[in-house]
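> give me a model of this one.
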Amino acid sequence: MPIGVIVNSLAVLIGGFFGAVLGDKIPERLRVALPLTFGAASMGMGIVYIVKMNTLPAVVFALVLGAAIGELIKFEKGIAWCAVRVQKPISRIFKNSGSIKDEKEFIQQFVAILILFSASGTGIFGALKEGMNADHSVLLAKSILDFFTAGIFATGLGYIVSTVAVPQFVIFMTLFFSASAILPMTTPAMVADFTALGGMIMLATGLRISGIKAFPIANMLPGLILVMPISHLWTTFIH
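The predicted structure follows:
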């Protein structure tokens, strides 16, 4: 039973809904300060996972190669295009469509939370872990952060934040049911390098959420697919 996956998706759905409903009722100082805290939390978790790295060259190579692929296929631009198309009908349905009207700022924040909720190293690792040994503790801990993060960002982005629960649920459920086939083929070193690359993306996500640097984090995601095979090949033939 994918308890962690279900709870995490509901946390985003409900948190985003209540955040959009409350909107301007949440004090401005809270809406400004908490995203910085969420960014710091994301960076902190990223650092925790980065230090688990086993093979530095393999992780760096996977990140660079994955980012290059993401740039070539314009992955982040594709997500941004979909986000804008989804936001327009939602704005027509709900009067409160968020306080952020600048399209560039909207896209930057929406892509950041999409990655944070659906494609972070914590979420992906948590879904795989739950699918393998029914341990949902990682996703339950993530759900707490996601609930409040979704609520705060929904005050600016509106009800579209709740829609992130859909791709998140699909991704995590796919990983949950694939875990029994994926994890037996991995080694502790491969999992460590996968976790470390996820940590790098989480670190970049935290910097983006905090408004420090707008890393193209969506374009880095193909690296998560490449890192374990590259790690295995590197340790087998080079290291």
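> every contact and neighbour count from this point should use C-alpha atoms.
OK.
> now Gly151: how far from Ile6?
As defined by Cα to Cα, to the nearest Å, Gly151 lies at a distance of 18 Å from Ile6.
> of these two, which one has the most company?
Comparing Gly151 with Ile6 by other Cα atoms under 10 Å, the one with more neighbours is Gly151, at 30 against 18.
> skipping adjacent residues, who's closest to that one in space?
Spatial nearest neighbour of Gly151, chain neighbours left out: Gly19 (3.9 Å); criterion: Cα to Cα, 6 or more residues apart in numbering.
> one more sequence to fold, the one below, so I can look at both together:
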Amino acid sequence: MPGLGTLINVAAIVAGSGLGMALGGRLPERTREVVTGALGLVVLLIAAMNAAEVLDPGLAAAVGSAAPTLIVLASLLIGGVIGSLLRLEDRLEDLGHLLRRRLTRQPVAAGEAGAAEAQAAPEPPAPEPSAPPAGPQRFVEGFVSSSLVFLVGPLAILGAISDGLGNGIDQLALKAALDGFAAVAFAAALGVGVMASAAPVLVYQGAFTLLGVVLGSFLPDSHIAALTATGGLLLVGVALRLLRIRSLPVADLLPALLVAPVLTALVAMA
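Reported below is the predicted structural model:
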């Protein structure tokens, strides 16, 4: 059922937030690192399974036996050029900083703030668990910080589209595990605002799932196979980030998902 992966993701955030509020700040850092590393290995496994779609017989029949690998390669190169020129990774990060400043009413930078005014000093951008903000400010900070972590990432887009295409919910199930564990840590420091971030996750990923349903209704299976194989390689980039091997700008490569079916159609017509 399209959308099931997003519902599981939302449930994991709510459950993780509740557990985090119950545990407080007692979760060891070592445990967080071990679990994150294990999830990174699972991402590699899912990436390999998706990338194996490059061997799909239907794709080979549509474009020739040698073309699928070249299509994926060209999609990543062209998509990477487009994404880097558009600075998608930087724009996503800038959007996150903008939302944080607007909703928490923090200054853009210390240099722009000038000398301290007569009002109370601004909150730091990332409060430590030992000294979290209080009252409404604590709720907003928890909501904004966790929403950015749960939304600003390629796995939210890749997993939701894959779910809509009918390729299964394995990517979103993995994201649910990541988000649920992150929600424990966030909620331990920032409280119930983290649980509220489940609402934008439902809307955001639901929209991309709907996009996947629309694409799957008119894209041939060969085009979907090319898109899935390309997305599998993007997941490798996500895994490398989780494993702290290399921080690749995966968001800059997202246009490759649009390029792959277009190139498949052009090669099939040639």
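> on that earlier part again, mind listing what's buried along the host helix or strand of the residue nearest to Gly151 of structure 1?
Per DSSP states H and E: Gly19 of structure 1 is located in helix 3-22. Counting neighbours by 16 or more other Cα atoms under 10 Å, one finds that the buried residues in helix 3-22 of structure 1 are 4-21.
> the helices in structure 2, which residues?
Assigned by DSSP state H, the helices in structure 2 fall at 4-23, 29-51, 57-63, 67-86, 88-104, 110-113, 135-151, 154-165, 170-190, 193-196, 198-218, 221-242, 256-269.
> give me the neighbour count for Leu85 of structure 2.
Neighbour count for Leu85 of structure 2, taken as other Cα under 10 Å: 10.
> ugh, typo on my part, it should be Val48 of structure 1
Using other Cα under 10 Å, Val48 of structure 1 has 16 other residues around it.
> that one contacts Gly199, correct?
Yes: with contact defined as Cα atoms under 8 Å, Val48 of structure 1 counts as touching Gly199 (7.3 Å).
> now the spatially most central residue of structure 2: closest residue in space that isn't a chain neighbour?
Against the mean C-alpha coordinate of structure 2, by Cα atoms, centre = their mean, the closest residue is Gly153 at 2.5 Å. Distance criterion Cα to Cα, 6+ apart; nearest residue to Gly153 of structure 2, sequence neighbours excluded, is Ala251 at 7.2 Å.
> output the contacting helices and strands for the helix holding Gly19 of structure 1.
The elements that helix 3-22 of structure 1 packs onto, with contact taken as 3 or more Cα pairs under 8 Å, 6 or more residues apart in numbering; DSSP states H and E, are helix 121-133, helix 137-157, helix 160-163, helix 165-182.
> what span of structure 1 is stretch 230-248 of structure 2 aligned with?
The aligned range for stretch 230-248 of structure 2 in structure 1 is 197-215, by TM-score structural alignment.
> which residues touch that stretch?
Under the criterion Cα atoms under 8 Å, 6 or more residues apart in numbering, residues 35-50, 59, 63, 108-109, 112-113, 115-116, 120-122, 217, 220-221, 223-224, 227 lie in contact with stretch 197-215 of structure 1.
> got it, and stretch 60-80 of structure 2?
Outside of stretch 60-80 of structure 2, the residues within contact range by Cα under 8 Å, 6+ apart are 54-55, 59, 222, 226, 229-230, 252-260, 263-264, 267-268.
> which residues does the counterpart of Gly70 of structure 1 in structure 2 contact?
Aligned counterpart of Gly70 of structure 1 in structure 2: Gly83 (TM-score structural alignment). Gly83 of structure 2 is in contact with Glu89, Ala251, Asp252, Leu253, Leu254, Pro255, counting by Cα under 8 Å, 6+ apart.
> and the gap between the closest residue to Leu103 of structure 2 other than its chain neighbours and Ala12 of structure 2?
In space, and not counting its chain neighbours, Leu103 of structure 2 is closest to Val140: 6.8 Å by Cα to Cα, 6+ apart. Val140 of structure 2 sits 20 Å away from Ala12 of structure 2, going by Cα to Cα.
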